[in-house]
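Visitor: Test case, fold it:
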Amino acid sequence: MRGIGMWFRMLGPLEVVVDGRPVDLGGSKQRATLGLLLLQPGRVVPTSRLLTALWNEEETPVTARKILQNAVWGLRRRLSVLSEDGRDGVTLSTRAPGYTLEVAPERIDLHLFRQMATEGRAHLASGAPEEAARHLESALKLWRGAVLSDLTEVGIVWPEVTTVQNARLDVLEDWFEAQLECGRHASVLGEIATLVENEPLRERACGQLMRALYRCGRQADALGVYRRLRASLVEDLGLEPSRELRLLHQAILEHDPALHAAQQPAVRIAAPAVVPDPPARRHVSIVLVRAGFDRPVGEPRETDLVLDELDLRIRQEIESRGGTVVAALGTDVLGLFPGRPYATDHAERAVRTATAVCDAFARTPGSAVPGGTEVKAAIVTGEALVRRRGAEGGVTSLSVSGMLPHIAQTMLTQAPDGEVQICPATRKALARSAAWERHPELSGHQATHVGGASAA
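Guide: Below is the predicted model of the structure:
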């Protein structure tokens, strides 16, 4: 990111570079405010979201809004001075219910990263691995460390940061795939091994490591990678490896000649599954959240944007607590929290997710969403059929079926707006984990189970 003008660098410590020189951004609150606005350029970031991003709920000072206003004022003055000739088109504006940073996306390294990654993936999908590797490597070179690392060092923890960090790992796996298809397995073996060591449950990377090891004549080591991954999946999640990985394992056992080819579509972990895995009966908690409005919020386009914001916030709450969004239709989002061996907190995590969503969208001044927002949720715990499905890019997804989703739908229909309805099994699981004692705020969201017995 070189050249004349103002550039914003987020893929590492937050920096603003003007004509090739970094400039002072002020204190930590001012920097954090800019960082959050840059994660959503051109979009209104509500004041309430900025406040929760800058302070934990128990640490929010009574002067928080004034501090935020001062931070925005300082940023606005600094940016106006840096772009005084107007050539960069950078504007920090007040727009209800918060603030928006207008900046050309191509002046933000995160946008350039995503653009290069998209181009690289297109080349990879079209059978041009050399071009793919070049674009993907250029995207990865934009990174100077963990995203917004200076802010995370002072305790900033945002779901958006985790999403960007995970996007880098996805692109790194794409680059590995391109290198393998170019026959450069020996040169990337060490980097793949490092990723697997740091992220042992990433199945795509494990598959890539197995293929690289096998091509280097290390069949036993390749099979060892599979054994370790399978043991971790079974012990931690109660799941078997994906169908693609099982096919690759079998191909290595049989010395399949296709493994030595430059491209192996039959066993590539990046290929979508043709046949989904059979369902497994698992003990889970599911949360069904519905968000909407009791009156129109504006033009259809404006309503769509607000609904998209609601959907994004709900997904972030689910994923930040270890859940998976398995379905979404209209204003309904279904999250899955599988039970894990030696851990019984899946019901608690589901309840805390639902209450956090309801609390975030409470009708309070400066709320993240317009007044008239209606949010409710239903949580059911029990056995369900969980199926793993292959997805584009080698990422596996989960789906859930059986009676539990049906019961959750019934409960949600009868749940009052702003409330969380909990089935008896969920409440029993919470009692075992002492969640009610640790988190007394959850007791305010009890409701009756309308699918059968009452929540006692």
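Visitor: Going by C-alpha atoms from here, please, whenever you check contacts or count neighbours.
Guide: Will do.
Visitor: which residues does Pro241 contact?
Guide: Under the criterion of CA atoms under 8 Å, 6 or more residues apart in numbering, the neighbours of Pro241 are 203, 229-230, 233.
Visitor: Give me the buried entries from those residues.
Guide: Applying 16 or more other CA atoms under 10 Å to the contacts of Pro241, the neighbour count classes 203, 229-230, 233 as buried.
Visitor: if I look at Pro129, how far off is Leu180?
Guide: Taking CA to CA, to the nearest Å as the measure, Pro129 and Leu180 are separated by 9 Å.
Visitor: Summarise which helices and strands the lengthiest strand in the chain is packed against.
Guide: Of all the segments assigned as strand in the chain under DSSP state E, the longest by residue count is strand 373-390. For strand 373-390, the helices and strands in contact under the criterion 3 or more CA pairs under 8 Å, 6 or more residues apart in numbering; DSSP states H and E are strand 280-293, helix 346-360, strand 396-401, helix 403-414, strand 420-422, helix 424-432.
Visitor: Could you check stretch 194-203 and say which residues are buried?
Guide: For stretch 194-203, a neighbour-count test (16+ other CA under 10 Å) marks 195-196, 200-203 as buried.
Visitor: how about this one, so we can line them up?
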Amino acid sequence: MLEPGLPARAPGSFLARHGNGYRFTAGPEALDLNRFRALVTDARTFTGRAEPTQALERYAEALHLVQGRAGDGLADTPGARVVFANLDDEFLEAVLAAAGIAVRLHRPARMLAPLRRAAEMEPLHELVQASLVTTLAAAGHRAEALTTYRVIRTRLADELGIDPGSDLQQAYRRILRVSAAPAGFAKATRRTGPGRRPRTARDG
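Guide: As a prediction, the model looks like this:
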């Protein structure tokens, strides 16, 4: 399973005999976690250099490596739960940073998949849910963004007895402001540009 092309009984790269059993060994280059952390470090470096496009690419590559909760089903001791929870936090932090960049670059759709994954992992994490609401709206999915907000608002009330915090409320208000803008205003502004007036029927 680990090395499908390896001939029978040939020594492999990952399993070595150890006493009456086997020991699994893998170099740093074989671990997704190391690759994830290296890519996130690169992304932060590009962010610090004011190179957001390159930062977003590194974040996207890193987040693609994460398929769900770290150690899902294996956290059977308090120590293991702490380790895996910290790894999940690394993923959430990277998602939030990447989503902010994607929205600023007008490429919000790029981060919807990892954001949805993060929101499923942490249904009560207000920063993650607020980022999902904002990114959905920026990608043109306003109905889904509003539904997402209402779901998390109800969940917070039912499970924790609290109202949405400032981040969620601000994300909601931004959707309402955009929805309330005069139809066609943004399009006309982009088309005519500063210092030019829109063409009208009288212009011929």
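Visitor: OK, contacts around the counterpart of Glu130 of the first structure in the second structure?
Guide: Counting by TM-score structural alignment, Glu130 of the first structure lines up with Thr53 in the second structure. Neighbour list for Thr53 of the second structure: Leu105 [criterion: CA under 8 Å, 6+ apart].
Visitor: And for Ala133 of the first structure?
Guide: 120, 175, 178-179.
Visitor: is it fair to say Ala70 of the second structure lies in a helix?
Guide: No - note on Ala70 of the second structure: no helix contains this position according to DSSP: H, G, I helix; E, B strand; the rest coil, which reports coil.
Visitor: which residue sits closest to it, ignoring its sequence neighbours?
Guide: Among residues not flanking Ala70 of the second structure along the chain, Phe84 sits closest, at 5.3 Å (CA to CA, 6 or more residues apart in numbering).
Visitor: you'd agree the one you found is in a helix?
Guide: Yes - residue assignment for Phe84 of the second structure, taken from three-state DSSP, places it within a helix.
Visitor: Translate it into the numbering of the first structure.
Guide: Using TM-score structural alignment to pair residues, one finds that Phe84 of the second structure aligns to Val161 in the first structure.
Visitor: in what helix or strand does Ser13 of the second structure lie?
Guide: Ser13 of the second structure belongs to no helix or strand when elements are defined using DSSP states H and E.
Visitor: Now check it against the first structure: what is it aligned to?
Guide: Mapped onto the first structure by TM-score structural alignment, Ser13 of the second structure lines up with Arg21.
Visitor: What's the separation between that match and Val306 of the first structure?
Guide: Separation of Arg21 of the first structure from Val306 of the first structure (CA to CA): 38 Å.
Visitor: Comparing the two, which shows the higher neighbour count?
Guide: Neighbours around Arg21 of the first structure and Val306, counted as other CA atoms under 10 Å, are more numerous at Val306. The numbers are 18 against 13.
Visitor: now that one: how far from Ala251 of the first structure?
Guide: For Val306 of the first structure, the distance to Ala251 of the first structure under the criterion CA to CA works out to 48 Å.
Visitor: And for Leu385 of the first structure?
Guide: Relative to Ala251 of the first structure, and taking CA to CA, Leu385 of the first structure is found at 29 Å.
Visitor: Equivalent analysis for Ala193 of the first structure, please.
Guide: Using CA to CA, Ala193 of the first structure is found at 20 Å from Ala251 of the first structure.
Visitor: now do Asp304 of the first structure
Guide: Distance of Asp304 of the first structure to Ala251 of the first structure, computed by CA to CA: 47 Å.
Visitor: ok, these two, which is more surrounded?
Guide: With neighbours defined as other CA under 10 Å, Asp304 of the first structure and Ala251 compare such that Ala251 has more, 17 against 13.
Visitor: neighbouring contacts of stretch 324-335 of the first structure?
Guide: Outside stretch 324-335 of the first structure, the residues within contact range by CA under 8 Å, 6+ apart are 286-292, 307, 311, 314-315, 318-319, 323, 336-337, 397-400.
Visitor: Provide a ChimeraX selection command restricted to the buried entries of those.
Guide: Restricted to the buried members of these, where burial is judged by 16+ other CA under 10 Å, the ChimeraX selection command reads as follows:
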select :286,287,288,289,290,291,292,307,311,314,315,318,319,323,336,337,398,399,400
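Visitor: Tell me where the second structure has strands.
Guide: In the second structure, strands defined by DSSP E lie at 15-18, 21-24, listed in chain order.
Visitor: Buried deepest among those strands, which one?
Guide: Comparing the strands of the second structure on average neighbours per residue, with mean count of other CA atoms under 10 Å, the densest one is strand 15-18 at a mean of 12.
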